[in-house]
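Colleague: sequence first, predicted model second:
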Amino acid sequence: MTEPARWQRITSADPGHSTRYINRFKQLAANGFDLFGEARAADAMLARGSVVVDAGCGPGRISVELAQRSHRVVGLDIDPLFITEGRRVAAEHGVAASVGDDGALEDVPEAGQVAFKQADITQPFGLSVGADLILCAGNVITFLDAPGPAEFLRHAADALAEGGRIIIGFGLTRGYSLAQYEADLAAAGLIVQSRFATWQFEPFTDESDFVVDILARR
């Protein structure tokens, strides 16, 4: 029997956790907090109409923002409440989902649209086209039990289009060390093109407690 993922264990023990998370970000938005630094960083790397995977998309704030910036966005998350909220937020902002001839949701939508899917990002992404960019923000990788981070990085590398890249950010004091992360990168055949300390691309130093990496296949 497969063990539940860490996030599933958290929400099973505390059924209100996901709702509080959603409401927290609603309150931050209402207070004028800037929630789109990650989306701006990702957008700066892309041509219009690029295929973007938001891995661990949560309630969809980044996915919807990137769709509004004319990208083809797929938001993946293991939490069904987040997927439902992402679809609600998309509709609220007038962002459509692409539907195929058979009435089913396309796995990769058209430019300016988003597809939200409940998925375990430690498993193959199964997309019909390669991703120009895979974004993993919000400390998502630190919520994956070992060997989950390594599996995610391997499947992310496999899902990239030719010349595609990954941008990932997480705190270095959350139980997933920089040394282990770099070992997992090597095992996945990924290299660091650029490393920063924030989503505003401030320089990374030995004192940094957060890392934002731009990755590519070796």
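Modeller: Sure, I can see it.
Colleague: alpha carbons only for contacts and neighbour counts from here, please
Modeller: Will do.
Colleague: just give the number of residues close to the nearest residue to Asp43 once chain neighbours are set aside.
Modeller: On the basis of C-alpha to C-alpha, 6 or more residues apart in numbering, the spatially nearest residue to Asp43 that is not a chain neighbour turns out to be Leu66, at 7.0 Å. A total of 28 residues lie near Leu66 under the criterion other C-alpha atoms under 10 Å.
Colleague: quick one: Leu66 and Val73 touch, right?
Modeller: Yes - checked against C-alpha atoms under 8 Å, the pair Leu66 and Val73 is within contact range at 7.0 Å.
Colleague: any idea which element the residue nearest to Asp43 lies in?
Modeller: With the criterion set as DSSP states H and E, the secondary-structure element containing Leu66 is helix 61-68.
Colleague: ranges for the helices of this structure?
Modeller: Counting by DSSP state H, the chain has these helices, from start to end: 6-13, 17-30, 37-43, 61-68, 80-92, 148-159, 178-187.
Colleague: ok now the second one, how far from the chain's centre?
Modeller: Using C-alpha atoms, centre = their mean, to the nearest Å, the distance from the centre of helix 17-30 to the centre of the chain it belongs to is 18 Å.
Colleague: any idea how far Arg174 is from the residue nearest to Asp43?
Modeller: Distance from Leu66 to Arg174, counting by C-alpha to C-alpha, to the nearest Å: 27 Å.
Colleague: Ser50 too?
Modeller: Noted for Ser50: a distance of 31 Å to Arg174, by C-alpha to C-alpha.
Colleague: and the two? Which one has more around it.
Modeller: Using other C-alpha under 10 Å, the more surrounded residue of Ser50 and Arg174 is Ser50, with 23 against 13.
Colleague: correct me if wrong: the more buried one contacts Val129.
Modeller: No - no contact is recorded between Ser50 and Val129 when judged using C-alpha under 8 Å, the distance being 11.1 Å.
Colleague: the helix holding Leu66 vs helix 80-92, what angle?
Modeller: Between the axes of helix 61-68 and helix 80-92, defined by axes from the mean of the first three to the mean of the last three C-alpha atoms, to 10 degrees, the angle is 30 degrees.
Colleague: so which bits of helix 61-68 are buried?
Modeller: 61-68 (16 or more other C-alpha atoms under 10 Å).
Colleague: got the angle between it and helix 17-30?
Modeller: 50 degrees.
Colleague: would JSON lines of the helices of the chain with distance to Arg218 be doable?
Modeller: Supplementary listing: the helices of the chain in JSON lines, determined by distance: least, C-alpha to C-alpha, whole Å:
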{"stretch": "helix 6-13", "distance to Arg218": "30"}
{"stretch": "helix 17-30", "distance to Arg218": "36"}
{"stretch": "helix 37-43", "distance to Arg218": "20"}
{"stretch": "helix 61-68", "distance to Arg218": "27"}
{"stretch": "helix 80-92", "distance to Arg218": "33"}
{"stretch": "helix 148-159", "distance to Arg218": "10"}
{"stretch": "helix 178-187", "distance to Arg218": "9"}
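Colleague: ok, second structure coming up, stack it against the first:
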Amino acid sequence: MSKPTRWVTDTAEDHSRWYVDRFRRLAAEGADLAGEARLLDALVAPGSRILDAGCGTGRVGAALAARGHTVVGVDADPVLVDAARTDHPGPHWLVADLAEMTLAEAGEAEPFDAAVLAGNVMAFVAPGTERAVLARVAAHLRPDGVMVVGFGTDRGYPLGDFDADAVTAGLRREHRFATWDLRPWRDDADFAVTVLRRPADGPSPTS
């Protein structure tokens, strides 16, 4: 990993363990943790191959796998990946830096139909790697594959920068919403969910 992520530099030392415990508690309480997965499921064909980029504890990828998709989850934090492997067997969970990952080296050479970056992933990557992250994820998509990215608009990564980085990464914006349940976008929204696509006739994305 070339740079430490904001998840490492901007949180307390025991933050990852707290995060694992929090989502285990929410799951035990019956909280709805599958909103992002429902959106992805609606965008792709049954049995799609989906990359959960910045998978954390695996809640999104697990919900997609339960809907019949083949899921590969990637996160830079081994504590979170260990929790995903323990709590959600089935998907292939991997430790890797999103800005540098080449999943063929981990036996995942087949391109993905879709990718999801939920849970403020883009706000927690290492500063200055945002464009590389988008490009590396896009490079793992098949032509015409879809990517859905959600993060808070007050998390230090301006939407204008995100849009420019997405274009540079070879992605085309199709939709933007204010929530994962598709409430209409407005300029003062505190969260943005953006649907991007790798054009079928576009060049291969590079970081």
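Modeller: Received it, and whenever you're ready, just let me know what you need. Not measured: the values here are computed from a predicted model.
Colleague: hang on, the earlier thing: mean per-residue distance, the helix holding Leu66 of the first structure to the second structure?
Modeller: Helix 61-68 of the first structure differs from its equivalent in the second structure by a mean of 1.0 Å after superposition (mean C-alpha distance after the TM-score superposition for the first structure).
Colleague: which bit of the second structure covers that helix?
Modeller: Applying TM-score structural alignment, one finds that helix 61-68 of the first structure aligns to the residue range 59-66 of the second structure.
Colleague: check stretch 156-164 of the first structure too.
Modeller: On the second structure, the counterpart of stretch 156-164 of the first structure by TM-score structural alignment is residues 137-145.
Colleague: chain center to that stretch, what's the gap?
Modeller: The offset between the C-alpha centroid of stretch 137-145 of the second structure and the centroid of the whole chain comes to 13 Å, using C-alpha atoms, centre = their mean.
Colleague: next one: stretch 10-23 of the second structure
Modeller: Remark: stretch 10-23 of the second structure is offset 18 Å from the chain centroid, using C-alpha atoms, centre = their mean.
Colleague: what are the buried residues along it?
Modeller: Counting neighbours by 16+ other C-alpha under 10 Å, one finds that the buried residues in stretch 10-23 of the second structure are 16, 20, 23.
Colleague: neighbouring contacts of that stretch?
Modeller: When contacts are taken as C-alpha atoms under 8 Å, 6 or more residues apart in numbering, the neighbours of stretch 10-23 of the second structure outside the stretch itself are 57, 77, 79-80, 83.
Colleague: redo that, cut-off 10 Å
Modeller: Under the contact criterion C-alpha atoms under 10 Å, 6 or more residues apart in numbering, stretch 10-23 of the second structure has outside partners 4, 7-8, 24-25, 27-29, 31, 33, 56-59, 77-84, 124.
Colleague: do the same with stretch 63-70 of the second structure
Modeller: Outside of stretch 63-70 of the second structure, the residues that reach it under the criterion C-alpha under 10 Å, 6+ apart are 33-41, 44-52, 58-62, 71-72, 88-92, 112-113.
Colleague: at 8 Å what do you get?
Modeller: When contacts are taken as C-alpha under 8 Å, 6+ apart, the neighbours of stretch 63-70 of the second structure outside the stretch itself are 34, 37-38, 40-41, 46-50, 71, 90-91.
Colleague: just to revisit the earlier point, Leu133 of the first structure versus the residue nearest to Asp43 of the first structure, what's the distance?
Modeller: When C-alpha to C-alpha is applied, the distance between Leu66 of the first structure and Leu133 of the first structure equals 11 Å.
Colleague: also Ala42 of the first structure?
Modeller: Ala42 of the first structure sits 8 Å away from Leu133 of the first structure, going by C-alpha to C-alpha.
Colleague: pick out whichever of these two has more residues nearby.
Modeller: Higher neighbour count among Ala42 of the first structure and Leu133: Leu133, with 28 against 21, using other C-alpha under 10 Å.
Colleague: aligned counterpart of the more buried one in the second structure, please.
Modeller: Correspondence of Leu133 of the first structure to the second structure, assessed by TM-score structural alignment: Ala114.
Colleague: tell me the contacts of its match?
Modeller: Residues touching Ala114 of the second structure, when contacts are defined by C-alpha under 8 Å, 6+ apart, comprise 40, 44, 48-51, 141, 145-147.
Colleague: and the two most separated of these?
Modeller: Looking at the contacts of Ala114 of the second structure by C-alpha to C-alpha, the two members farthest from one another are Leu40 and Leu141, with 14.3 Å of separation.
Colleague: tell me, which strand in the second structure spans the most residues?
Modeller: The single longest strand within the second structure, with elements called by DSSP state E, is strand 141-152.
Colleague: what is that strand packed up against?
Modeller: Under the contact criterion of 3 or more C-alpha pairs under 8 Å, 6 or more residues apart in numbering; DSSP states H and E, strand 141-152 of the second structure touches strand 112-117, helix 121-124, strand 191-197.
Colleague: run the last query once more with 6 Å
Modeller: Helices and strands touching strand 141-152 of the second structure, by 3 or more C-alpha pairs under 6 Å, 6 or more residues apart in numbering; DSSP states H and E, are strand 112-117, strand 191-197.
Colleague: the first one vs the first structure - mean distance after superposition?
Modeller: In the superposition with the first structure, the average deviation recorded for strand 112-117 of the second structure is 0.4 Å (mean C-alpha distance after the TM-score superposition for the first structure).
Colleague: contacting residues around the spatially most central residue of the second structure?
Modeller: For the second structure, the residue sitting closest to the mean C-alpha position, by C-alpha atoms, centre = their mean, is Leu117 at 1.7 Å. When contacts are counted by C-alpha atoms under 6 Å, 6 or more residues apart in numbering, Leu117 of the second structure is found next to 53, 149.
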